[in-house]
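S.K.: Pasted the sequence and its predicted model underneath.
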Amino acid sequence: MPRLCLTFIIASFLNSSLMADLQIPTLTLNPLYSVVQPGEVLQFRCITNQTETPSDFTLYKNNSIIKTQSAVEITLTADASSQGLYNCDYIFRSSRSSRSNFINITVVNLQQPDISFRADKGWFHGLWGSHGLEVIKGYAFSINCFTKPQYPGGSFNLLFNGFTKKQTNFNHSAIFQFPEAEFDHQGNYSCTYEVSVSSRNFTSTATELLVITVKASPVPYIAVGLAAGFLLLLVPVIICFVKMQKRQKLQVNSSKKYKPTVQLPDVTGAGDIYETPQADDETDEEADYENTKDVFQQKDDSGDSDNDYINVDVCDLQI
């Protein structure tokens, strides 16, 4: 029994003296920055000055074991759950060293922003199964990029047709104005959000594409259509007007040919006498005919008297 106690005391003394000889490791990170985004590779190194290589290295996050391996370098791929405090230790001759310094890892996981379109007038949704929005040339429109609050500051990038427009974040949104739509503004639009954290710039994934088509103004075509429609309506009106004028002229001519009956006063007591201007005309014509006849008869009588006078003279001469 005394021997067992002595053996235990000696082993404990040797183990404590060995741990005292084990140096505290140093945890390093490659690359040097500790602010990362999902998908980036984290390379930790648990470094010790031991003359002999330790058997195992263990990496901890928030005092929980993440990984244990024999190699000095421990590689991780960052994701949203990678954020936390990291340190390490090692095992040498069945003894575990003290833990290293801490490295604080921050993961910047920017959410995908949203994009929207706005125009007071001069726009409409695509027709006949086409996608996107259609804007009339010359009309104003705007595109709004916005995101949920995550970090203060930052800016929004509007991407279209290979160009980029940047605008400072205001209340987690930015409005890009287009005072007059031009054909160059036609294309696919998307937004990204950019922010600086610990001297590193991070950019979110792009939004879904917003397809905008710029159309020519339909006003000239509408004016031509209205003019053509007005002419089509005016032609039958003109035809009807001409026909009515002809009909009125025919009615006036027919009314001139027809002469109404005139009532004469009763002077004989036999009743009213009705005469028409046509009867008067016939009476006048008969009177003219009688006068002409009398004239010709007078001429004939004068001719006969002359003949008689000549005959008398001749007879007197013979006697």
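M.R.: Perfect, I can see it now. Residues are numbered from 1 along each chain as shown.

S.K.: switch to C-alpha atoms for all contacts and neighbour counts from now on
M.R.: Fine.

S.K.: So in this protein, which strand runs the longest?
M.R.: Within the chain, and with DSSP state E defining each element, the longest strand by residue count is strand 187-197.

S.K.: tell me what the helix or strand just after that strand is packed against?
M.R.: Downstream of strand 187-197, the next assigned helix or strand under DSSP states H and E is strand 200-203. With contacts defined as 3 or more Cα pairs under 8 Å, 6 or more residues apart in numbering; DSSP states H and E, the packing partners of strand 200-203 are strand 187-197.

S.K.: before we move on, the earlier item: can you tell me what sits against the longest strand of the chain?
M.R.: With Cα atoms under 8 Å, 6 or more residues apart in numbering as the test, strand 187-197 has contacts from 35, 110, 112-115, 145, 147, 151, 153-161, 201-213.

S.K.: List only buried entries from those.
M.R.: 35, 110, 112-115, 145, 147, 154-160, 202-204, 206-207, 210-213 (16 or more other Cα atoms under 10 Å).

S.K.: Just these: which are in strands?
M.R.: The strands, defined by DSSP E, take in 35, 114-115, 145, 155-160, 202-203, 210-213 from the buried ones among the contacts of strand 187-197.

S.K.: take a look at this one as well, against the first:
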Amino acid sequence: MPTLTLLSPHTVFSPGEAVRFGCSVLLGHHLSDFHLYKHGVSTPLVTQRAEQGPTPVELTLTDIETFHQGSYSCRYRIKSGFPPQLLSSPPSNSINITVVELLTPQHWYNTSTEAPAGSVIKGHNFNITCSTPKQYPGGSFQLRLIRSNGTVRQTLPALAPSVTFTFPDAQSSNEGYYYCLYRVQMGGRTFVSRESQPLPIAIRDPDPVLSPMVISWIVSGLTFVVAVIVIIIVAKVLCNKEKKPTELERETRTCVDNTYVALSINKL
């Protein structure tokens, strides 16, 4: 029975890498070729012709993808009999490999509804959520903020497919471009995803209690009210003047009354 060994220094790989196996046997006569099999697949993934010399024979699986993850074994074939026939050996021991595929995380943010798109009002809280459709045990999310005076990083364990970074009191130091990435350590290696697209966030000062437009409306309203009051007062004054007799009217009435009295006396 052949022996399969892993010539690569680790058992965990990224898509696109190569995995090197070694298949060795004790006997060396009449060897024809070596084959690398994946468990559950009937046809060999790698075939290597046997060369004169010591084993192991290297069997390299190149440009691997996620479907290459699984258990592998090797077999060899020998020429035997007359006429020569190819006889296959029993399968070797098995070796498992893992293929880690990290997808680019998605991210979004939430804040108060009165904040314009892409902005957070100063002093308000906001949250940034990082999410990945595929996670591995022990993974974590890193949120990176690039601002004018440097870079700030925060990390949270990926206990679920998404995590939320909370900022309870937005300040100018929170303004900048945010990026998410996913990181995991497996098999003694560290795997890091690509960073997400930048998420720009601007910090805006809160609007004043009375905006210039509101103040303008209030002034216009007060001016209108004052004008109405003045008109009412003037109208009342004019009305009162019409009701009171003038000095000339009083003198005329007195003169007429005196004349009437004098005429009455003369008649008597």
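M.R.: Ah, there it is. Only a predicted model underlies this, so the values are computations on that prediction, with no experimental measurement involved.

S.K.: Quick TM-score on the pair, please.
M.R.: Taking TM-score structural alignment, normalised by the length of structure 2 as the basis, the two superposed chains have a TM-score of 0.70; 241 aligned residues with a Cα RMSD of 3.7 Å.

S.K.: So what's the residue count around E40 of structure 1?
M.R.: Using other Cα atoms under 10 Å, E40 of structure 1 has 12 other residues around it.

S.K.: Not counting its own residues, what contacts stretch 21-30 of structure 2?
M.R.: With Cα under 8 Å, 6+ apart as the contact definition, stretch 21-30 of structure 2 has outside contacts at 1-8, 34, 53-61, 74-75, 78-80.

S.K.: Can you tell me which of the residues you listed are buried?
M.R.: 2-7, 34, 56-60, 74-75, 78-79.

S.K.: ok, back up a step: what's the average per-residue distance for the longest strand of structure 1 once overlaid on structure 2?
M.R.: Once the two models are superposed, strand 187-197 of structure 1 sits on average 3.1 Å from its counterpart in structure 2 (mean Cα distance after the TM-score superposition for structure 1).

S.K.: Can you point out the buried residues in that strand?
M.R.: Neighbour count says strand 187-197 of structure 1 has 187-195 buried, by 16+ other Cα under 10 Å.

S.K.: Between strand 155-160 and it, find me the angle.
M.R.: Interaxial angle of strand 187-197 of structure 1 relative to strand 155-160 (axes from the mean of the first three to the mean of the last three Cα atoms, to 10 degrees): 160 degrees.

S.K.: Please compute how far strand 187-197 of structure 1 lies from its chain's middle.
M.R.: Taking Cα atoms, centre = their mean, to the nearest Å, one finds the center of strand 187-197 of structure 1 at 21 Å from the center of the full chain.

S.K.: Kindly report the same for stretch 110-126 of structure 2.
M.R.: The chain centre lies 15 Å from the centre of stretch 110-126 of structure 2; the measure is Cα atoms, centre = their mean.

S.K.: I would like the residues contacting it, please.
M.R.: Stretch 110-126 of structure 2 is touched from outside by 109, 127-128, 166-172, 200-206, with contacts defined as Cα under 8 Å, 6+ apart.

S.K.: So which of the residues you listed are in strands?
M.R.: Of the positions in the contacts of stretch 110-126 of structure 2, 109, 127-128, 166-167, 200-204 sit in strands, assigned by DSSP E.

S.K.: From those residues, list the buried ones, please.
M.R.: Neighbour counting by 16+ other Cα under 10 Å classes 109, 128, 201-204 among these as buried.

S.K.: Closest to S92 of structure 2 out of those?
M.R.: Comparing those against S92 of structure 2 with Cα to Cα picks out I128 as the nearest, at 50.5 Å.

S.K.: what residue of structure 1 matches up with the closest one?
M.R.: Residue correspondence to structure 1 (TM-score structural alignment): I128 of structure 2 is matched to I143.

S.K.: thought its match was touching S116?
M.R.: Yes. I143 of structure 1 is in contact with S116 according to Cα atoms under 8 Å; the separation is 5.8 Å.

S.K.: and the aligned partner of F67 of structure 2 in structure 1, how many neighbours?
M.R.: Under the alignment defined by TM-score structural alignment, F67 of structure 2 corresponds to S81 in structure 1. Using other Cα under 10 Å, S81 of structure 1 has 9 neighbouring residues.

S.K.: ok, and for stretch 168-176 of structure 1, which residues are buried?
M.R.: 168-169, 172-176.

S.K.: For these, work out which two are farthest apart.
M.R.: H172 and F176 (13.8 Å).

S.K.: residue boundaries of the helices in structure 1?
M.R.: Listed from the start of the chain, structure 1 has helices (DSSP state H) covering 2-21, 219-257, 277-318.

S.K.: got a markdown table for those helices, with mean neighbour count and distance to L264 of structure 1 too?
M.R.: Written out in a markdown table, the entries for the helices of structure 1 read as follows (neighbours: other Cα atoms under 10 Å; distance: least, Cα to Cα, whole Å):
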| stretch | mean neighbour count | distance to L264 of structure 1 |
| --- | --- | --- |
| helix 2-21 | 12 | 159 |
| helix 219-257 | 11 | 22 |
| helix 277-318 | 11 | 12 |
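
S.K.: Let's have the ones you listed in JSON lines, adding distance to T51 of structure 1.
M.R.: Compiled in JSON lines, the helices of structure 1 are given as follows (distance: least, Cα to Cα, whole Å):
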{"stretch": "helix 2-21", "distance to T51 of structure 1": "11"}
{"stretch": "helix 219-257", "distance to T51 of structure 1": "88"}
{"stretch": "helix 277-318", "distance to T51 of structure 1": "154"}
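
S.K.: and of those, who's closest to Q263 of structure 1?
M.R.: Using Cα to Cα as the criterion, the shortest distance between Q263 of structure 1 and the helices of structure 1 is 10.8 Å, found for helix 277-318.

S.K.: The residue most central in space within structure 2: what's its closest spatial neighbour, skipping adjacent residues?
M.R.: Residue closest to the mean C-alpha point of structure 2, counted by Cα atoms, centre = their mean, is H107 at 1.4 Å. Excluding its sequence neighbours, the residue lying closest to H107 of structure 2 (Cα to Cα, 6 or more residues apart in numbering) is C130, at 4.5 Å.

S.K.: Quick one: residues contacting that neighbour.
M.R.: Taking Cα under 8 Å, 6+ apart, we find C130 of structure 2 in contact with 105-108, 141, 143, 162-164, 180.

S.K.: Could you rerun that using 7 Å?
M.R.: For C130 of structure 2, the contacting residues are 105-107, 162-164, 180, by Cα atoms under 7 Å, 6 or more residues apart in numbering.
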